[in-house]
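Undergrad: here is a sequence with its predicted model. Questions after.
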Amino acid sequence: MEKKDFEVIIIGGSFAGLSAAMALGRAIRNVLIIDAGKPCNRQTPHSHNFLTQDGATPAEISAIAKSQVLAYPTVQFENDIVIDVSGTNNNFIVKTVEGKVHTTRKILFSTGVKDILPEIPGFSESWGISVIHCPYCHGYEYKGQNTGILTNDVMAIDFVKLIGNWTQKLTLFTNGKAVFDRKIFDKISIPGFQIVEKEVAELIHESGYLKEIVFKDGSAQEIDALYARVPFVQHTDIPVKLGCELNEIGHIKVDEFGKTGISGIYAAGDNTSRLRSVSSAVAAGSVAGAFLNHDMISE
């Protein structure tokens, strides 16, 4: 088995991980990024709200970032999957699927989260394209169009008010009988707003772009975009096994600098925050990388 020593191993090489690696590379730290190559936004056709890269694909942004990060000679990248991390601060051991064993002083988890998508035909194929989660990421592209919100939650009214900023052609689909009091929507001042309590059978789409939402009673409704807040799990349970805590939502608990409750272990990106965007992941990674360096200087 191959064995190498690093100052920091970054597990997960998407935007947060690459950003942290750049900060560490510029601090002349010996860094290894290990990444499986399957980011959660791989279906998303365009990324927005990120200065200088608005409208580029996530893959394009990531490719540029990777080339710039790897220009720093102390940073390395491996396409692999981490299966185990053991040890303590300044003496961690990282094992991978490919049988490699690395030692490192510090660990940064930038592993993201895994969305649990409903088993509705057409949903997963459209996820990140026209079935979307964030109006700040995608709302402008669907402004004024036939838009749905798929949820059956007492907090639905807040989501309806939010999406109403981008379109007035808005329908709340509860996928079955509503569990909330419909009267809370009586004061919603969105012309034509409606609540549909029919069970959803299928989403009709072309290459991920929605055309219709079909119900189990055989009826259908035209639709261009569908917002959905789906549950998620951490991509890996290794941080929890190491003693890192999750909050009530399921994110890894970190302080403002990305520190977990376990000495020597940091986390950054979607696995720590509900702010799931390229810009927020880059910002979190940059902060975590800088403070990892501060930690090592202090020691």
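TA: Arrived safely.

Undergrad: going forward, measure contacts between C-alpha atoms and count neighbours the same way
TA: Noted.

Undergrad: all helices of the stretch 1-150 of the chain, in order?
TA: Listed in chain order, the helices of the stretch 1-150 of the chain (DSSP state H, counting those that start in this stretch) span 15-26, 58-69, 123-126, 135-138.

Undergrad: ranking the ones you listed by burial, who's on top?
TA: Among the helices of the stretch 1-150 of the chain, the stretch with the highest mean neighbour count (mean count of other C-alpha atoms under 10 Å) is helix 15-26, at a mean of 27.

Undergrad: which strands and helices sit next to it?
TA: strand 3-11, strand 31-35, helix 58-69, helix 278-298 (3 or more C-alpha pairs under 8 Å, 6 or more residues apart in numbering; DSSP states H and E).

Undergrad: single out the most deeply packed of those.
TA: strand 31-35 (a mean of 23).

Undergrad: now do that strand: distance to the chain's middle.
TA: With C-alpha atoms, centre = their mean, to the nearest Å as the basis, strand 31-35 stands 19 Å off its chain's centre.

Undergrad: now do it against strand 3-11: the angle between them, please.
TA: Here strand 31-35 runs at an angle of 60 degrees relative to strand 3-11 (axes from the mean of the first three to the mean of the last three C-alpha atoms, to 10 degrees).

Undergrad: and the helices and strands packed on helix 15-26: which comes nearest residue 233?
TA: strand 3-11 (16.6 Å; C-alpha to C-alpha).

Undergrad: try this one next to it:
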Amino acid sequence: MTHRKIFDVLIIGGSYAGLSAAMALGRSLKNVLVIDSGKPCNATTPHSHNFLTQDGIPPKEIAAIAQGQVKKYETVRFYSGLAVSGTKTGDEFQITTQTGDTFWGKKVVFATGIKDEMLPIQGLVDCWGKSVIHCPYCHGYEYRHKKTGILANGESAFHMAKLVNNLTDELTLLTNGPSNLSSEQTEALQKYKIPIIETGVTNLEHEKGCLQQVVFKDGSSISLDAMYASLPFVQHSEIPVSLGCELTEQGYIQTDPFQKTTVPGVFACGDNASMMRSVANAVASGNIAGAMANHELTEEQF
């Protein structure tokens, strides 16, 4: 079905960043459509942290409160479905969903997040977001002074080790194969008594997602309470790139300080455009994206 009404802004993704952008636009009486597939990247995380007024609250509860507040703005509408393609014709953007519905907008905000690619390690999926975590700012305090591992290699491993070292005296680096650390980095880790295990990881033994043992290819194992994992990722949506949005070397959508992408009229916010994967950052960047989209619309009108 084609909905030829032209919205001021189409927001792709209705989690924290998308809802934050929608609120900013709704408060300026802009006609907005939020297209959301209902699959946030932190769906397995039991509690959100490091977000003032919401510390320790389940992510689903925060999202429900946010959606309820945004729905009070009469110019904001919601559509449940997955956006699969997008094109630009003149000054208008066309977004089509998996079921064939098509919508048009003057501006587009992508709040689509990223998709982590799980390593072939048994038990990793079960522990992800619970005891195998990605961010010391989001989860580190809860595992302070615990037996902790870091599943990473090279520069990302060294960066994470420096951050986590302050949270525990029992830290082990698991490179899951030959170490790519420089000699200087290796010496620094040795100085802080952080052991490096290069043997490949095959299995995570756990109890309902709570990590207990890491098992290696040679049959040895190590007891851990938590493990940080630096996983590869891809953009959750391919539409921004298909529209011409450039990515950074790390794979995030390139934006300026106002959340503008390299394509005029297209904004990006949240996890898809920043390595700071937190609810607080998603809300902040979404607020900026919404305000800047409104600013552009206002300037064009006058």
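TA: Thanks, I have it. Only a predicted model underlies this, so the values are computations on that prediction, with no experimental measurement involved.

Undergrad: drop the TM-score for these two in here.
TA: Remark: TM-score between the superposed chains equals 0.95 [TM-score structural alignment, normalised by the length of structure 1]; 299 aligned residues with a C-alpha RMSD of 1.6 Å.

Undergrad: quick revisit: out of the helices of the stretch 1-150 of structure 1, which comes closest to residue 274 of structure 1?
TA: Set against residue 274 of structure 1 and scored by C-alpha to C-alpha, these come closest in helix 135-138, at 13.0 Å.

Undergrad: check the fit of that closest one onto structure 2 and give the mean distance.
TA: Helix 135-138 of structure 1, aligned to structure 2 and superposed, deviates on average by 0.4 Å (mean C-alpha distance after the TM-score superposition for structure 1).

Undergrad: pull the distance from that helix to the chain's centre.
TA: 13 Å.

Undergrad: residue 245 of structure 1 and residue 220 of structure 1, how far apart?
TA: 44 Å (C-alpha to C-alpha, to the nearest Å).

Undergrad: isn't residue 6 of structure 2 right next to residue 102, touching?
TA: No: between residue 6 of structure 2 and residue 102 there is no contact under C-alpha atoms under 8 Å: 10.8 Å.

Undergrad: picking up where we left off before, switch the helices of the stretch 1-150 of structure 1 over to JSON lines; also include distance to residue 113 of structure 1.
TA: Putting those into JSON lines (distance: least, C-alpha to C-alpha, whole Å) gives the following:
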{"stretch": "helix 15-26", "distance to residue 113 of structure 1": "13"}
{"stretch": "helix 58-69", "distance to residue 113 of structure 1": "16"}
{"stretch": "helix 123-126", "distance to residue 113 of structure 1": "16"}
{"stretch": "helix 135-138", "distance to residue 113 of structure 1": "18"}
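
Undergrad: out of these, which comes closest to residue 91 of structure 1?
TA: Smallest distance to residue 91 of structure 1 across these (C-alpha to C-alpha): 18.5 Å, for helix 15-26.

Undergrad: quick one, the closest one and helix 278-298 angle?
TA: 40 degrees.

Undergrad: start and end residues in structure 2 for helix 15-26 of structure 1, please.
TA: Counting by TM-score structural alignment, helix 15-26 of structure 1 falls onto residues 16-27 of structure 2.

Undergrad: pull the distance from that stretch to the chain's centre.
TA: Stretch 16-27 of structure 2 sits 17 Å away from the centroid of its parent chain (C-alpha atoms, centre = their mean).

Undergrad: identify the residues contacting it?
TA: Contact with stretch 16-27 of structure 2 is made by 11-12, 31-32, 34, 63, 66-67, 70, 73-76, 109-111, 269-270, 279, 282-291, 293-294, as judged by C-alpha atoms under 8 Å, 6 or more residues apart in numbering.

Undergrad: cool, stretch 216-224 of structure 1 as well?
TA: 130, 142, 145-148, 198-201, 209-214.

Undergrad: thinking again about what came up before, of the helices and strands packed on helix 15-26 of structure 1, which is nearest residue 87 of structure 1?
TA: From those, taking C-alpha to C-alpha, the stretch that ends up closest is strand 3-11, at 13.3 Å.

Undergrad: who are the packing partners of that closest one?
TA: Identification of packing neighbours for strand 3-11 of structure 1 by 3+ C-alpha pairs under 8 Å, 6+ apart yields helix 15-26, strand 31-35, strand 101-109.

Undergrad: between that strand and strand 101-109, how big is the angle?
TA: Using the same axes, to 10 degrees: strand 3-11 of structure 1 against strand 101-109 is 20 degrees.

Undergrad: please enumerate the strands of the stretch 51-200 of structure 1.
TA: For the stretch 51-200 of structure 1, strands defined by DSSP state E, counting those that start in this stretch occupy the ranges 75-79, 82-88, 91-96, 101-109, 113-115, 131-132, 147-150, 170-173, 194-196, 200-206.

Undergrad: and the ones you listed as JSON lines, adding distance to residue 160 of structure 1 and mean neighbour count?
TA: Output for those, formatted as JSON lines (distance: least, C-alpha to C-alpha, whole Å; neighbours: other C-alpha atoms under 10 Å):
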{"stretch": "strand 75-79", "distance to residue 160 of structure 1": "41", "mean neighbour count": "17"}
{"stretch": "strand 82-88", "distance to residue 160 of structure 1": "40", "mean neighbour count": "16"}
{"stretch": "strand 91-96", "distance to residue 160 of structure 1": "44", "mean neighbour count": "19"}
{"stretch": "strand 101-109", "distance to residue 160 of structure 1": "34", "mean neighbour count": "23"}
{"stretch": "strand 113-115", "distance to residue 160 of structure 1": "22", "mean neighbour count": "18"}
{"stretch": "strand 131-132", "distance to residue 160 of structure 1": "14", "mean neighbour count": "24"}
{"stretch": "strand 147-150", "distance to residue 160 of structure 1": "7", "mean neighbour count": "23"}
{"stretch": "strand 170-173", "distance to residue 160 of structure 1": "8", "mean neighbour count": "22"}
{"stretch": "strand 194-196", "distance to residue 160 of structure 1": "11", "mean neighbour count": "15"}
{"stretch": "strand 200-206", "distance to residue 160 of structure 1": "19", "mean neighbour count": "19"}
